[in-house]
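Peer 1: based on what follows, work out the 3D shape:
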Amino acid sequence: MKVYDALLLVSFGGPEHPDDVLPFLANVTRGRGVPPERLAEVAEHYQHFGGVSPINQQCRDLRQALERGTDLPVYWGNRNWHPMLADTVAQMRDDGVEHVVAFVTSAYGGYSSCRQYLEDIAAARAAVGPSAPEIDKLRHFHDHPGFVEPHADAVRAARATLPPGGTVRVVFTAHSIPTSMAATAGPEGGRYEAQLRETAALVSAAGAPDLPWDLVWQSRSGPPHVPWLEPDVNDHLAALAADGVTGVVVSPIGFVSDHLEVVWDLDNEAATTAKSLGLDFARAATPGTDPRFVAMVHDLVRERVEGSSRRSRLGTLPLWDACPAGCCPPPRRGPSRE
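Peer 2: Just a heads-up that it's a prediction; the model follows:
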């Protein structure tokens, strides 16, 4: 049985003031050769919300909820904005913490959704030095009941807001990634998309078993000549409308909370697309601080502490506690957001 003396919440981070937006985006895109006009376009999305991303407050809320269910002190550090991960690791060191279990707010495998967090944790520990605490990342949780069930209930609730009758389809969304990254996700390749398809099937079976569903992609930000996973959600909505579909439930299963890429890319852009096509549109909520999601984190910690092979899960894809060395190599860089 492994003993931990702290729980670390690790997230992407986001600006909390208009003056933070461009420095934040510079952190996110450093070394990627992103054109200034693309940064300006993304910055404008943040300015629609006063220059404040919802993600940091959502992390504060999740941290507070996690603190109520554990005796471990709960710390929080971000990859791209304050509180920065290296600062949090330094604080844990100063507090005498030696062994940390980390929950990352990303359910899936892949470079951006898993490997890059491992790299950032390693870089933060290196910045702090030899006295930095050991940090073990918890496993992927794409098929954990505490993740699937809140999404399924949200699909059911969103569907109930649509007008009765008509032809309704569930559209599951996740962040698009370069196809080269998708092909190398996981030791056997394709892990990111495979996990998302498993999650979509599980959520559909629990939340809308009588409706057809699709998995599509959102928030593409790379250069046009680099292939990314398709179809884009907006293109897919147009195709559904052309096929006679009258309403859609859009469920962002790629996300754990309603941060910018949900409230802008779906609630604004996709909803506008649906309206222009005459499609009834309902966006399903994300887990956020749903008690089942919070309990899932504690369950994952117990699972790691006890070293048990018994896992709370609904799917069948292989899972592991530690990613193999060299798993999910970085792709050619393109701009990204939350």
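Peer 1: drop to CA atoms for contacts and neighbour counts, all remaining ones
Peer 2: OK.
Peer 1: and the strands in this structure?
Peer 2: Here the chain has its strands, by DSSP state E, at 6-11, 74-78, 99-104, 134-137, 168-175, 213-218, 247-251, 280-283.
Peer 1: just those: most buried one?
Peer 2: Per-stretch averages of neighbours, counted by mean count of other C-alpha atoms under 10 Å, single out strand 247-251 among the strands of the chain, with a mean of 27.
Peer 1: next, the angle from it to strand 213-218.
Peer 2: Using axes from the mean of the first three to the mean of the last three C-alpha atoms, to 10 degrees, the direction of strand 247-251 lies 60 degrees away from that of strand 213-218.
Peer 1: run through who's touching strand 247-251.
Peer 2: 151, 154-155, 158-159, 162, 166-173, 279-286 (C-alpha atoms under 8 Å, 6 or more residues apart in numbering).
Peer 1: likewise for stretch 109-127?
Peer 2: 79, 85-87, 89, 104, 106-108, 132-133, 135, 137, 140, 181-182, 184-186, 191-192, 195, 327-331.
Peer 1: list the buried residues of that stretch.
Peer 2: Neighbour-count burial for stretch 109-127 flags 109-118, 120-121, 124-125 (criterion: 16 or more other C-alpha atoms under 10 Å).
Peer 1: from the chain's centre, how far out is it? Work that out for me.
Peer 2: 15 Å (C-alpha atoms, centre = their mean, to the nearest Å).
Peer 1: ok, residue 171 touching residue 217?
Peer 2: No. Counting by C-alpha atoms under 8 Å, residue 171 sits too far from residue 217 to count as a contact (9.6 Å).
Peer 1: want to put them side by side, so please do this one too:
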Amino acid sequence: MPDARDASPYDALLLLSFGGPEGPDDVIPFLENVTRGRGIPTERLKEVGEHYFRFGGVSPINDQNRALLDALRKDFAEHGPDLPIYWGNRNWAPYLTDTLREMVTDGHRRILVLATSAYASYSGCRQYRENLADSLAALEAEGLELPRIDKLRHYFNHPGFLEPMIDGVLRSLADLPDDVRAGAHIAFSTHSIPTTAADSSGRVEDHGDGGAYVAEHLDVAKVIADAVRERTGVDHPWQLVYQSRSGAPHIPWLEPDICDHLEERHAAGVPAVVIAPIGFVSNHMEVLYDLDTEAKDKAAELGLPMRRSATVGDDPRFAAAVRDLVLERAAVERAEEVTPCALGALGASHNLCPVGCCPSRAPRPAAAGADSPYA
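Peer 2: Presented below is the predicted three-dimensional model:
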């Protein structure tokens, strides 16, 4: 194991997330930020905004990030390393550029980044790297000394990410009525993305047939299903499903959709379903609306007992996993021998995104990768 308190050469950690509105007046400006450059009409944004307005115009993601920050700071204070932790968002305050400016002003020059996305994909990895490059370019234009930025590896198969989800599925199964529990189906849910984006996710050698995005989710689902079988003695059938599709109807996206899946499982005679949102770190809007609202309503309409298991959120085991990832990457940078911690069949992800990893349709500079313009 790496030294429990040595994060050198790094001098700060940045929590990088999506962001969300914190009141009704924020909703449309936030959605304009999210869709900038796509030509989405305001009327369509207002339709999407109804998802937020039904929850008071507030996305839970910012409060969830505050809770994760508290958990990380508590864990680091108790166990080391002595590393300040900052927070910046892609689409809402605190904005990434403002946070990086603050970090540079505070004297930080070697920064590690934790993105609140565990898997390989354009929107979950490379787009954040593009955001970092944009922010570094803005700071460079201001004449500031630029820090070196590295991104923590994908943590989808780290035990500290998986164990809370395993426990969540077990709790959901235990909460089902006795007469349907043994036959319950597990629907492992994640964000749908265009099939072309899925096929090109991960390293070039991983491209095709869903790419790293689908492979990583399938690996996580199998680890959780196997753990549930080992701890309960029941082999529950399962499937990877998708939610939160957006975009033009003629563009193929990953399927099946969770609500379609519930209908199909009900027609097949499944007595109950547990939905496990393995693609999400916390209970943000896609979980609250697509699962706790739409999928819940669909299950009720079908008369199908359904439970939704917990996301990782600010679980102390996840905070400890982040600490482990920080110390692991620091040891790698110091050229020390490290055994990365990972469950499942895929092994630990790469530390440095290679050229061609999760490419965008219109190539843009991306920091913290092999193709970064910022060494």
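Peer 1: any chance you could compute the TM-score here?
Peer 2: The TM-score (TM-score structural alignment, normalised by the length of structure 1) is 0.95; 332 aligned residues with a C-alpha RMSD of 1.3 Å.
Peer 1: now, the buried residues of stretch 109-127 of structure 1 that are in helices?
Peer 2: 116-118, 120-121, 124-125 (DSSP state H).
Peer 1: and which of the residues you listed is nearest to residue 294 of structure 1?
Peer 2: residue 117 (20.4 Å; C-alpha to C-alpha).
Peer 1: which residue of structure 2 sits farthest from its center?
Peer 2: The outermost residue of structure 2, judged against the average C-alpha position, is residue 179 (34.5 Å), by C-alpha atoms, centre = their mean.
Peer 1: which residue in structure 1 lines up with that one?
Peer 2: Using TM-score structural alignment, the equivalent of residue 179 of structure 2 in structure 1 is residue 165.
Peer 1: likewise for residue 270 of structure 2?
Peer 2: Residue 270 of structure 2 maps onto residue 245 in structure 1, by TM-score structural alignment.
Peer 1: again, but for residue 200 of structure 2
Peer 2: Under TM-score structural alignment, residue 200 of structure 2 pairs with residue 184 in structure 1.
Peer 1: test my guess that that match contacts residue 328.
Peer 2: Yes. Residue 184 of structure 1 is within contact range of residue 328, at 5.5 Å (criterion: C-alpha under 8 Å).
Peer 1: these two: which has the busier surroundings?
Peer 2: Remark: of residue 184 of structure 1 and residue 328, residue 328 carries more neighbours, 28 against 20, as counted by other C-alpha atoms under 10 Å.
Peer 1: in contact with the more buried one, which residues?
Peer 2: Residue 328 of structure 1 touches 110-111, 115, 181, 184-187, counting by C-alpha under 8 Å, 6+ apart.
Peer 1: what helices or strands is the helix ranked longest in structure 2 leaning on?
Peer 2: In structure 2, assigned by DSSP H, the helix with the most residues is helix 211-232. Contacts defined by 3 or more C-alpha pairs under 8 Å, 6 or more residues apart in numbering; DSSP states H and E place helix 211-232 of structure 2 against helix 159-175, helix 195-199, strand 238-243.
Peer 1: now the ones you listed as CSV including distance to residue 83 of structure 2?
Peer 2: What follows is those, written out as CSV (distance: least, C-alpha to C-alpha, whole Å):
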stretch, distance to residue 83 of structure 2
helix 159-175, 20
helix 195-199, 35
strand 238-243, 36
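Peer 1: what's the closest of these to residue 50 of structure 2?
Peer 2: Comparing these by C-alpha to C-alpha, strand 238-243 comes nearest, at 17.3 Å.
Peer 1: now do that closest one: distance to the chain's middle.
Peer 2: The answer for strand 238-243 of structure 2 is 16 Å, by C-alpha atoms, centre = their mean.
Peer 1: next: stretch 129-149 of structure 1.
Peer 2: The answer for stretch 129-149 of structure 1 is 13 Å, by C-alpha atoms, centre = their mean.
Peer 1: and if you look at stretch 107-122 of structure 2?
Peer 2: Centroid separation between stretch 107-122 of structure 2 and its chain, computed with C-alpha atoms, centre = their mean, is 11 Å.
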